[in-house]
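[1] I'll drop the sequence and a predicted model, then ask my questions.
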Amino acid sequence: MILKNHKLRLLIGFAFFSFLFALFVPTVHATPGPGVAVKPNYPSTQIQNSGSFFFKTKPGEPQTITVDLANLANYSQTLDIEPTTAYTSKDGAITYKPGKMPSDRTLKYKMRNLVKEKKQTVTLGANQTKKVSFTVNPPKKDYKGIILGALYIKTESKNDNVNANNVNLNNKVALVMPLMIKSQDKKVNPKLTVPKIAPNKSGAQTIIDTTLANERPTTIKGMEVKDRIYRKGNPKKTLAKNHQYQLSMAPNSNFKMQNDFGKNALLPGTYHLSLQAHDMNGNHWKIEKDFNVSIKDSVIYNNNNWWWIALLVALFLIILLLLYLIYRQKRKQKKLLNDRTKYVGD
């Protein structure tokens, strides 16, 4: 009898937990989406078959490249294909997304300017494949390193695009076909620099923007960066620090790495950045750089240190008052001198 009651309790418990599982675990339904595939057709100058374009160029000699675009969906799709220039995103990754990119003074050639066709639009029927051509016009002179970009392929979407199952097909798909060229076989090593350091704000938080720049026409991959910021002359007290892994940078590009200043007051004066970095190819960098914080920067970017801001404003007003008093005193002295000269003359 005891055994039967035990089995009954187990059965009731199993049924109860089965009911809870069925109640709280949602059922997943498959939804059809836009499927697109792209395949590069390598030119005869292709260096390696890696799933993307990487070929050698001769000065001023155009090369035609083609890609096969396949619509894998059971409805027609319109694709926009646009050549872009590689740059480094704000998160420290190589990206090819079209639009405004951070400028870099060391970037000599932009891939999007070397491709003749600026944008092509192709409509593919259901399960249809088409070949699309682009012409790459390399620089008229030999160039060092690589020029990196991509063919950025994006599906157009329409809110009224509904299939036979009344499923709204307004999802967008973006594909990237990297495009890299070179004219020399000589290896180029990356060069990491810090061209600018400046205070800034992220919400209500004070930060220090450290601009990291790759000044050479080659990529940086698998980079680890460690840095710290302290007031010059007081290296024992770290005011901000950062440690980031697996960063990558496009040729001749830059991005801003942020240091959270925490609750530390951003006082006017000279600060120091101490930075060390290395990448997966064995390159190492050590950068030591001073930067200044002005009274104006301290007032604008301080992290809610209102007492310090009030002190700075009061100091600024005192300086203005002193300048005014000095100006008035000099003006009074000048007037007295003019009056004496006039009296002597009479």
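    Okay, I see it.
[2] Going by C-alpha atoms from here, please, whenever you check contacts or count neighbours.
    OK.
[3] what are the ranges of the strands in the stretch 201-346 of the chain?
    Secondary structure of the stretch 201-346 of the chain (DSSP state E, counting those that start in this stretch): strands located at 205-214, 220-231, 238-249, 253-260, 269-278, 284-293.
[4] What residues sit buried inside stretch 254-264?
    Residues of stretch 254-264 classed as buried by neighbour count (16 or more other CA atoms under 10 Å): N254, F255, K256, M257, Q258, N259, D260, F261.
[5] From what I see, the fourth one and I207 are in contact.
    Which is M257. No: applying CA atoms under 8 Å, one finds M257 not in contact with I207, separated by 9.8 Å.
[6] Could you tell me which residues touch both of those two?
    Counting by CA atoms under 8 Å, 6 or more residues apart in numbering, M257 and I207 have no common neighbour.
[7] In addition, the following structure is provided for comparison:
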Amino acid sequence: MKKRIYSALILVSCVFVSLVSTREVFAEDENNLGYVVTPLQPSTQIDLEKSYFYIKTVPGETQTLQLRVASTKKEEVHLKIYGVNAITSNNGTIDYTEDLAKIDETLKEPVTSLLKVGTPEITVGNFEEKTVEVQVTAPKEPYEGVKMGAIVVALVPDKEKQKGMSTEYNYKIGLITAENGDEFTDGKTLKLNTAKAAILHGKKMVLASLQNPEPKVIDDLNIVTTMIEKESGKVIKEKTVQNYKLAPNSHFDFELDWGINDLPSGTYTLKMDAKNANEEWHLSKDFKITNEEAKEINALSVFKIETPTWLKAVSIVMVITSLVLMGTLFYRRKKWEKAWKRLRIAKKKKKKGKNKNKK
């Protein structure tokens, strides 16, 4: 018991040390960027407590936003400034990327179409500060809700030092535009557009395309998903998630990961029951996985169990060897039992003979 407690204490200590070490590494990486970015709140800022831009716009009018970029080291850093739109990641978070394929069809005049950066690239060094100006021109026609995105200040990759894949480090300053300060996290519409089987990131998946077509955020969304075989009513797969957040006018693929198991063919119904503090949604979609689709997806997936030929051969040899050993031991045991039986009989006969002689 004492050994178990001691082992548990060592394990907890190791986990604590690893967490502290990780935290220090991230902090060091952030400082090594060589610059910091601070948004300067404009007079049109709707909420002064927000650390990002949340600005009021007037149809057709242009306003200028300012960012202070300060160098934190002597060496020069080259930076690029650009805008991105808010999308919903497959993990159910609001993300800011340049992935044009993720832009939803309901998003008209996105943030990127409203922005114009005065100086798209700058160089800062030797602890200097520079102010970057970004113009925001509102759509000519009034719009409802909000438009959401971010202004990115990113390091320009050094082509001489860059080898293979690289990670882009950057600052992202959130930008929300609105014509008023009304609540924008109470989206009321959620759609299940499609359900299908597919390969994603090398994994076998069933993907459900969920859409928020409104110019508002759907916040703190809990989803219970059930995949049912249509003919038998048997539940094939279940998944529950919590605290998902959907960007305005966005869509994403809700993932049902099949892991190492083969994806089965058949006709199915996907049911999704979602709710937050404001609304409840009960969505359903029928879909089919053909034999050909299932075979192709299972064959292409990199996440599957494959037994090497040599392992099969070794397993067979081990099984045969085990059987031979077991047979040998069984034969020897029977042989010894017979010998002991003969010896016991001989002893009994000898004992009887001695008793007769005494009489």
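    That came through fine. Remember, it's a predicted structure, so these values are computed and weren't measured experimentally.
[8] Would you mind finding the match for K226 of the first structure in the second structure?
    When the second structure is aligned by TM-score structural alignment, K226 of the first structure is paired with V224.
[9] For its match, grab the count of nearby residues.
    Per other CA atoms under 10 Å, the neighbour tally for V224 of the second structure reads 15.
[10] Chain neighbours aside, what residue packs nearest to it?
    Of all residues not flanking V224 of the second structure in the chain, T240 sits nearest, at 4.5 Å (CA to CA, 6 or more residues apart in numbering).
[11] How much space separates K349 of the second structure from K216 of the second structure?
    Per CA to CA, to the nearest Å, K349 of the second structure is found 102 Å from K216 of the second structure.
[12] Of the two, which one has the most company?
    Neighbour totals were compared for K349 of the second structure and K216, and K216 leads with 24 against 10 (other CA under 10 Å).
[13] pretty sure the more buried one contacts G187?
    Yes: counting by CA under 8 Å, G187 is a contact partner of K216 of the second structure at 5.1 Å.
[14] Could you find the counterpart of R333 of the second structure in the first structure?
    For R333 of the second structure, there is no aligned residue in the first structure (criterion: TM-score structural alignment).
[15] Now R333 of the second structure: which helix or strand?
    Assigned by DSSP states H and E, R333 of the second structure belongs to helix 309-358.
[16] residues touching the residue nearest the centre of the first structure, list them.
    Among the residues of the first structure, the one closest to the centroid is S89, at 1.7 Å (CA atoms, centre = their mean). The contact partners of S89 of the first structure, taken as CA under 8 Å, 6+ apart, are T95, F255.
[17] Which stretches in the stretch 1-150 of the second structure count as strands?
    Taking DSSP E, counting those that start in this stretch, the strands of the stretch 1-150 of the second structure run over residues 35-40, 53-56, 62-71, 77-88, 94-97, 115-117, 121-124, 129-137, 146-155.
[18] Mean per-residue distance, the last one versus the first structure.
    Superposed on the first structure, strand 146-155 of the second structure shows a mean distance to its aligned partners of 0.7 Å (mean CA distance after the TM-score superposition for the first structure).
[19] With the longest one instead?
    For strand 77-88 of the second structure, the mean deviation from the first structure after alignment is 1.0 Å (mean CA distance after the TM-score superposition for the first structure).
[20] Please identify the buried residues of that strand?
    For strand 77-88 of the second structure, a neighbour-count test (16+ other CA under 10 Å) marks V77, L79, K80, I81, Y82, G83, V84, N85, A86, I87, T88 as buried.
[21] okay if I get those residues as CSV plus distance to Y331 of the second structure?
    Below are the buried residues of strand 77-88 of the second structure laid out as CSV (distance: CA to CA, whole Å):
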residue, distance to Y331 of the second structure
V77, 81
L79, 81
K80, 81
I81, 83
Y82, 82
G83, 81
V84, 78
N85, 78
A86, 75
I87, 72
T88, 69
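[22] which one of those is nearest K312 of the second structure?
    The closest of these to K312 of the second structure turns out to be T88 (CA to CA; 45.3 Å).
[23] I appreciate the help and will end here.
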